[in-house]
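A.B. asks: The sequence and its predicted three-dimensional model are supplied below.
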Amino acid sequence: MAFPQVLSCPAVPLSNGLQIPILGLGTSYHGGYSHDGVVYALTECGIRHIDTAKRYGCEEMLGKAIKESGLPRSDLWITNKLWPGDYGYRAAKKACLDSCAEMGLEYFDLYLMHWPESLRPGRSNREMRAETWRALEELYNEGVCRAIGVSNFLVHHLDQLKEDCSVVPHVNQVEYHPFQQPYHLIEYCRQEGIVFEGYSPLAKGQVLSNPTVCRIAEKHKRTPAQICIRWSVQNGVVTIPKSTKKERVLENCRVFEFELDKEDIDSIKKLHDGRHVSWDPTNVE
């Protein structure tokens, strides 16, 4: 049974006036792409925000799914990411344009530096970040990217970028789930007008059997996944859960039909233990 347009999704304003949908569909190179799942998310669930990266290897397929959906490009929010192997001024500009061509798009709504460490030898990470960011600033000024940002950047990376460049990132996309709640980074981003976006909201499944989350799920007659996603968006965090299964995509979208109360929020806040289920940028200079 189809549930067309079940999603009535709030948006979060960026510092440049654009509005990013607070809930999107993530993709991944670890079995994280399903053509049918993406088309279903767009056409049956009302998803309008898709997150991908060159690293994931699904740009061409994702472009076909977007085209197959029949939705106007202006209705969609498409985020892509620049892999560190493409850092540097010329390489970054070429990689972005190549990704646009691969997906059959004229522009990205958001383009992110994927990681604070460069994979290109001979220059410091700070120098490469600054040079690469200048390329993204040009792409932004040229309209190839409607917004630009970073992923996995910590406070010191953002501070350096602010000193070295002229455009403050519009978004910082970081691992965020009940076990990983980087309060200091979140507060810094909000003070600087940087929208905080979280990936891996289910901690790659680790949180789904947590007794606190399961208790709250039972209380609201929802699934543990819905509790975690609802917790993220209710905290104002742009959230991009991944799924290849239609029923899970639909489930993940139905988080605007209920609210967590303060007791729930406080209980989940206590689950923070600092663990990473993905890359940890702590030691990147």
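C.D. replies: Nice, I can see it. Numbers count the residues shown, from 1 in each chain.

A.B. asks: switch to C-alpha atoms for all contacts and neighbour counts from now on
C.D. replies: Noted.

A.B. asks: The stretch 1-150 of the chain: helices as residue ranges?
C.D. replies: 35-43, 59-69, 89-103, 125-141 (DSSP state H, counting those that start in this stretch).

A.B. asks: For residue 229, find the nearest of those helices.
C.D. replies: helix 35-43 (16.1 Å; C-alpha to C-alpha).

A.B. asks: Pull out the buried positions in the closest one.
C.D. replies: Buried positions in helix 35-43, judged by neighbour count with 16 or more other C-alpha atoms under 10 Å: 35, 37-43.

A.B. asks: wait, what's in contact with residue 285?
C.D. replies: When contacts are counted by C-alpha atoms under 8 Å, 6 or more residues apart in numbering, residue 285 is found next to 117, 125-126, 157.

A.B. asks: Take these and lay them out in CSV including distance to residue 230.
C.D. replies: CSV is the format used below for the contacts of residue 285 (distance: C-alpha to C-alpha, whole Å):
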residue, distance to residue 230
117, 32
125, 36
126, 36
157, 29
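
A.B. asks: List buried residues within those.
C.D. replies: With burial judged by 16+ other C-alpha under 10 Å, the buried subset of the contacts of residue 285 is 117, 125-126, 157.

A.B. asks: Would you format the buried residues of helix 35-43 as TSV with distance to residue 201 included?
C.D. replies: Listed next are the buried residues of helix 35-43 as TSV, based on distance: C-alpha to C-alpha, whole Å:
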residue	distance to residue 201
35	22
37	19
38	18
39	22
40	21
41	18
42	20
43	23
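
A.B. asks: tell me the two of these that are most distant?
C.D. replies: The most distant members of those, if one measures by C-alpha to C-alpha, are 35 and 43, lying 12.2 Å apart.

A.B. asks: related to what we said a few turns ago, with respect to residue 131, which of the buried residues of helix 35-43 is nearest?
C.D. replies: Among the buried residues of helix 35-43, and counting by C-alpha to C-alpha, the member closest to residue 131 is residue 38, at 34.2 Å.

A.B. asks: want to compare, so here's the second one:
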Amino acid sequence: MIPKYTTDRISIPRLGLGTWRLAGASGQAAVESAIGLGYRHLDTAEMYGNEEMVGMALAASGLPRAEAFVTSKVWWTNLAPDAIRTCCGMSLRRLGLDYLDLYLIHWPAKGMDLGAALDTLVALKEEGLVRAIGVANFPAGLLRKALAHGAPLACLQVEYHAMLDQSRLLEITRPAGMALTAYSPLAQGRMAQDPVMMAIGERLGVTAGQVALAWLLRQEGVVPIPKAGRRESQAANLAAIDVAPLLTEDDLAAIAALPKDRRVVNPAFHPDWAA
């Protein structure tokens, strides 16, 4: 049983399955495998082009809807109110669902009407089409502005791993009762090759990747969503839940000493991360 992070705004499984680049029959098989292993948190987005596949896997698994936690996201070019509403409806149809557990603005857009976009998310929540709302890839200043608008944001999704500091964001999300979902929690494979992670893993009899996930799971409100297509990798990622309490203070100090400025996802339309 995967534990949950629960606040007055959200109750979200502490480990999820990222589905970026999972597609087709092999992608569906991967999602079905994850559900069979015990994953209950599935993360997708309209931009991934795989919502229909995720929905098919969920249906084929036979998992009761109430036991699944499904996140999707609206792309940054679709943040006008009517577009958000249309995109949410299309995501629901592709997934074959009546509601989303969490719906996020995928990236901020320059010149967007943030208040109008947030008001639309609130309306979708009030109408029961989404259970919780949030944002992704918002820097600290923009996140504060979004919270000041008054929308009940329940989650921030950002790149987060042992080589990228996100303490400024956690200082905002935790008091607000928001989860911080960590995408690319293994830094797209870089964690598996890191000597510090490998040394800790060798002592504990686990992999460097499991150490990296365990480090995130030790932190209040942090929800890693590693992508894994292979059943063996999915099982290993789940096992990181049991590794988390084994990390010592020396382990945590060694990880804290790693570089913290190694961002791996930085598209041309990214916001000013320092803002």
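C.D. replies: Received the coordinates, thanks. These numbers come from a predicted model, not from an experiment.

A.B. asks: related to what we said a few turns ago, got the helices of the stretch 1-150 of structure 1 as CSV, with distance to residue 273 of structure 1 columns?
C.D. replies: As requested, the helices of the stretch 1-150 of structure 1 are exported to CSV (distance: least, C-alpha to C-alpha, whole Å):
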stretch, distance to residue 273 of structure 1
helix 35-43, 32
helix 59-69, 35
helix 89-103, 36
helix 125-141, 29
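
A.B. asks: Of those helices, which is nearest residue 260 of structure 1?
C.D. replies: Closest to residue 260 of structure 1 of those, according to C-alpha to C-alpha: helix 35-43, at 24.3 Å.

A.B. asks: Please pull up the equivalent of residue 87 of structure 1 in structure 2.
C.D. replies: Matched to structure 2 by TM-score structural alignment, residue 87 of structure 1 sits across from residue 79.

A.B. asks: What of residue 227 of structure 1?
C.D. replies: In structure 2, residue 227 of structure 1 lines up with residue 211, judged by TM-score structural alignment.

A.B. asks: now its match: how far from residue 218 of structure 2?
C.D. replies: Separation of residue 211 of structure 2 from residue 218 of structure 2 (C-alpha to C-alpha, to the nearest Å) stands at 10 Å.

A.B. asks: the more surrounded of the two?
C.D. replies: More crowded of residue 211 of structure 2 and residue 218, by other C-alpha atoms under 10 Å: residue 211, with 32 against 17.

A.B. asks: Quick check: that one vs residue 3 of structure 2, distance?
C.D. replies: 18 Å.

A.B. asks: of all the buried ones among the contacts of residue 285 of structure 1, which comes closest to residue 168 of structure 1?
C.D. replies: residue 157 (11.9 Å).

A.B. asks: Structure 2: which residue goes with that closest one?
C.D. replies: Per TM-score structural alignment, residue 157 of structure 1 is aligned with residue 142.

A.B. asks: Could you report the neighbour count for residue 105 of structure 2?
C.D. replies: 26.

A.B. asks: can I assume it is in contact with residue 136?
C.D. replies: Yes. If you go by C-alpha atoms under 8 Å, residue 105 of structure 2 and residue 136 touch, sitting 5.9 Å apart.

A.B. asks: Determine which residue in structure 2 is aligned with residue 115 of structure 1, please.
C.D. replies: So, by TM-score structural alignment, residue 115 of structure 1 is matched to residue 107.

A.B. asks: My guess is its match contacts residue 137. True?
C.D. replies: Yes. Counting by C-alpha under 8 Å, residue 107 of structure 2 does reach residue 137; the two are 5.4 Å apart.

A.B. asks: Please identify the buried residues of stretch 160-174 of structure 1?
C.D. replies: Buried residues in stretch 160-174 of structure 1 (16+ other C-alpha under 10 Å): 161, 164, 168-174.

A.B. asks: In CSV, list these along with distance to residue 50 of structure 1.
C.D. replies: Converted to CSV, the buried residues of stretch 160-174 of structure 1 look like this (distance: C-alpha to C-alpha, whole Å):
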residue, distance to residue 50 of structure 1
161, 26
164, 30
168, 23
169, 19
170, 17
171, 15
172, 16
173, 14
174, 16
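
A.B. asks: Which two among the residues you listed are spaced furthest apart?
C.D. replies: 164 and 174 (21.6 Å).

A.B. asks: thinking again about what came up before, residues in contact with the match of residue 227 of structure 1?
C.D. replies: 197, 200-201, 240, 243-244.

A.B. asks: roughly how far is the helix or strand encompassing it from the heart of the chain?
C.D. replies: Secondary structure assignment for residue 211 of structure 2, by DSSP states H and E: helix 208-217. Computed by C-alpha atoms, centre = their mean, to the nearest Å, the separation of helix 208-217 of structure 2 from the middle of its chain amounts to 15 Å.

A.B. asks: Check the offset of the very next helix or strand once past it from the chain's centre.
C.D. replies: Downstream of helix 208-217 of structure 2, the first helix or strand assigned by DSSP H and E is strand 222-224. Between the centre of strand 222-224 of structure 2 and the centre of its host chain there is 7 Å, according to C-alpha atoms, centre = their mean.

A.B. asks: Right, I'll call it a day here.
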